[in-house]
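1. sequence unknown, structure follows:
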């Protein structure tokens, strides 16, 4: 369930942020903001589904998923192929996510 919540949250957050990017940087209509706001609300709601007693831990672990998903967005949605540094950075971030989620707690 955590993996699905994180994947959905990443898609929703990136899509929501991209809506604002499209309006402010690409010159699209201000109407792009409305679905962007909905998408960002979905993102926030999905993070609440992560089974952890601490919101900060859920958010911190999500950060690595966000980085990797953003690199995937770069490639699939924007047509820019990730380079080795993008991929290496994504792997490092996902390793951090795994440490946070799977680390032994005392």
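-> Everything's here; your move. Computed from a predicted structure; not experimentally measured. Numbers count the residues shown, from 1 in each chain.

2. Every contact and neighbour count from this point should use C-alpha atoms.
-> Will do.

3. Just give the closest residue to residue 80, not the sequence neighbours.
-> residue 74 (5.6 Å; C-alpha to C-alpha, 6 or more residues apart in numbering).

4. number of nearby residues for the one you found?
-> 15 (other C-alpha atoms under 10 Å).

5. isn't residue 52 right next to residue 58, touching?
-> Yes: under the criterion of C-alpha atoms under 8 Å, residue 52 makes contact with residue 58 at 6.6 Å.

6. Those two: which has the busier surroundings?
-> For residue 52 versus residue 58, the count of surrounding residues by other C-alpha under 10 Å is larger for residue 58: 21 against 12.

7. next up, a second structure to put side by side with the first:
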């Protein structure tokens, strides 16, 4: 359960941090948006260290699916754009792939 919470928290932190840069550069917001944005990106990196995995690369690969699904939720909740069924289908495929990467049996 800790991994699921860490993945979700990391995804929200990364998206929020990147969105701060997006807001500054694309939405003409103040450069002050970068301060919480950089803090969010630091939190993102920290949360990924909490993932229970024997290899960082595997944890990061599985995180990719969570990131994509959370990005689709961000699109809907924060930006107010309803996802298309293809957005949802693609996110579901990515979550399936993340589950395979994270939970597949490993040899000795």
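-> All right, it came through fine. Since we're looking at a predicted model, the values are computed, not measured.

8. what kind of secondary structure is the residue nearest to residue 80 of structure 1 in?
-> Put simply, residue 74 of structure 1 is helix when judged by DSSP: H, G, I helix; E, B strand; the rest coil.

9. show me the contacts for it.
-> 80-82 (C-alpha atoms under 8 Å, 6 or more residues apart in numbering).

10. Filter the residues you listed down to the ones also in contact in structure 2.
-> Comparing those with structure 2 on both residues aligned by TM-score structural alignment, their matches' C-alpha atoms under 8 Å, the contacts found in both are 80-82.

11. between these, which has the most around it?
-> residue 82 (15 neighbours).

12. so what's that one up against?
-> 71-72, 74-75.

13. That one sits in which helix or strand?
-> Taking DSSP states H and E as the definition, residue 82 of structure 1 sits outside all helices and strands.

14. likewise the one 10 residues further on?
-> Counting by DSSP H and E, the secondary-structure element that holds residue 92 of structure 1 is helix 84-102.

15. Tell me which other helices or strands that helix touches.
-> Judged by 3 or more C-alpha pairs under 8 Å, 6 or more residues apart in numbering; DSSP states H and E, helix 84-102 of structure 1 is in contact with helix 55-76.

16. Would you mind listing the buried residues in the helix holding residue 92 of structure 1?
-> Buried residues in helix 84-102 of structure 1, counting neighbours by 16 or more other C-alpha atoms under 10 Å, are found at 86, 90-91, 93-94, 96-97, 100-101.

17. And the longest helix anywhere in structure 2, what does it pack against?
-> Ranked by residue count under DSSP state H, the longest helix found in structure 2 is helix 2-26. Contact here means 3+ C-alpha pairs under 8 Å, 6+ apart; on that basis helix 2-26 of structure 2 packs against helix 34-48, helix 56-77.

18. circling back to that earlier point, adding distance to residue 44 of structure 1, write the kept ones among the contacts of residue 74 of structure 1 out as CSV.
-> CSV is the format used below for those (distance: C-alpha to C-alpha, whole Å):
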residue, distance to residue 44 of structure 1
80, 27
81, 28
82, 27
